[in-house]
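Asks: Provided below are the primary sequence and the corresponding predicted coordinates.
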Amino acid sequence: MTESEKIDLLLQAVTGIQADMQEVKADVQGLKTDMQEVKSDVQGLKADVSELKRKVSVIELTLENEISHNIMVIAEGHLDLNRKLDEAIHLTSDIKAKQEIQDLYIRRHDNKLRTKGIS
């Protein structure tokens, strides 16, 4: 093989390598474009996560400051109602006991009156 043929073969090889390099460059450019899209998507996700964090903080503050307070107020009200119910039950039992005593007195006096023949 002559020098000229060797040079032609080398030239063809270099030309093939250049064509392959152009394809690689195009692929790299496509990857760069794809990476820019990914970066843009990641930025959007970061913004969304930041907004979600803010909303969660607001919800946590609402739970802590308003709802927990309201639950405590309701619980205190229920305790007060429970105390009042206990007092009412106690008062009712006292009234019932007094009524039973009065019923006994009435029966006793009624019996006394009957025995004397007044009724």
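Replies: The structure has been received and is ready for your questions. Residues are numbered from 1 along each chain as shown.

Asks: contacts, neighbours, all on C-alpha from now
Replies: Will do.

Asks: how about the helices in the protein?
Replies: 3-62, 68-116 (DSSP state H).

Asks: can you list the ones you listed in JSON lines and add mean neighbour count?
Replies: Shown next, in JSON lines, are these (neighbours: other CA atoms under 10 Å):
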{"stretch": "helix 3-62", "mean neighbour count": "12"}
{"stretch": "helix 68-116", "mean neighbour count": "12"}
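
Asks: separation between residue 91 and residue 41?
Replies: 72 Å (CA to CA, to the nearest Å).

Asks: could you do residue 28 as well?
Replies: Counting by CA to CA, the gap from residue 28 to residue 41 is 20 Å.

Asks: adding another structure so you can compare the two:
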Amino acid sequence: MSENEKLNLILEGIGEIKDDVQGLKEDVQGLKEDVQVLKEDVQGLKEEVQVLNEDVQVLKEDVQTLKEDVQSVKERVTLFEITLENETNRNIQLIAEGHMNLDRKLDEALKELHPNTMYHLKVNHLDGEVTKMKRVLNMA
């Protein structure tokens, strides 16, 4: 094989290598573009996650407020139940029992009913207030 033939073979090999290198460059350029697209997608996801984190924080605050409101409502309902049970129901019962005497003369019924009933109503009211105070002190 002559020197020219050897040089031609080498040049052909170099040409093929150049073609392969050019192909690799094109592939690398494609990969760079794909990586850029991925970077943009990741940035978009990061922004969306940030928005979600802010929304979750707002929801946590709202839930905390709701918990506090529910606790307040529970306490108020408990106080209403105590008042209803200890005061209102007793007072209604006392008034009803006092009115069973209406078969007697109206004057006699009023004389007997008025002082005792008023005292019982006042005692029931004070009993209810003491119960409420005990409940508040137990919660503190």
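Replies: That came in fine, so what should we check first? A quick note: this is a predicted structure, and the numbers were derived from the prediction, not measured.

Asks: where does the closest residue to residue 94 of structure 2 other than its chain neighbours land in three-state SS?
Replies: Closest residue in space to residue 94 of structure 2, ignoring its immediate chain neighbours: residue 117 at 6.8 Å, by CA to CA, 6 or more residues apart in numbering. Here residue 117 of structure 2 takes the helix state, with states given by DSSP: H, G, I helix; E, B strand; the rest coil.

Asks: contact partners for residue 117 of structure 2?
Replies: If a contact means CA atoms under 8 Å, 6 or more residues apart in numbering, then residue 117 of structure 2 has 94, 95, 98 as its contacts.

Asks: give the contact list for the last one.
Replies: If I follow you right, that is residue 98 of structure 2. With the criterion set at CA under 8 Å, 6+ apart, residue 98 of structure 2 makes contact with 109, 113, 117.

Asks: map the last one across to structure 1 for me.
Replies: So that's residue 117 of structure 2. With TM-score structural alignment as the criterion, residue 117 of structure 2 has no equivalent in structure 1.

Asks: and of the contacts of residue 98 of structure 2, the nearest to residue 66 of structure 2?
Replies: residue 117 (43.1 Å; CA to CA).

Asks: and the contacts of residue 98 of structure 2 as TSV, adding distance to residue 68 of structure 2?
Replies: Formatted as TSV, the contacts of residue 98 of structure 2 follow (distance: CA to CA, whole Å):
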residue	distance to residue 68 of structure 2
109	50
113	45
117	40
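
Asks: and residue 5 of structure 2, how close does it get to residue 65 of structure 2?
Replies: With CA to CA as the criterion, residue 5 of structure 2 and residue 65 of structure 2 are 89 Å apart.

Asks: over to residue 29 of structure 2?
Replies: 54 Å.

Asks: what of residue 95 of structure 2?
Replies: Residue 95 of structure 2 is 43 Å from residue 65 of structure 2, by CA to CA.

Asks: ok, now residue 111 of structure 2?
Replies: 54 Å.

Asks: kindly report the same for residue 43 of structure 2.
Replies: 33 Å.

Asks: likewise residue 53 of structure 2?
Replies: Residue 53 of structure 2 is 18 Å from residue 65 of structure 2, by CA to CA.

Asks: same question for residue 1 of structure 2.
Replies: On the measure of CA to CA, residue 1 of structure 2 and residue 65 of structure 2 end up 92 Å apart.

Asks: next: residue 37 of structure 2.
Replies: From residue 37 of structure 2 to residue 65 of structure 2 the distance is 42 Å (CA to CA).

Asks: perfect, I'm done here.
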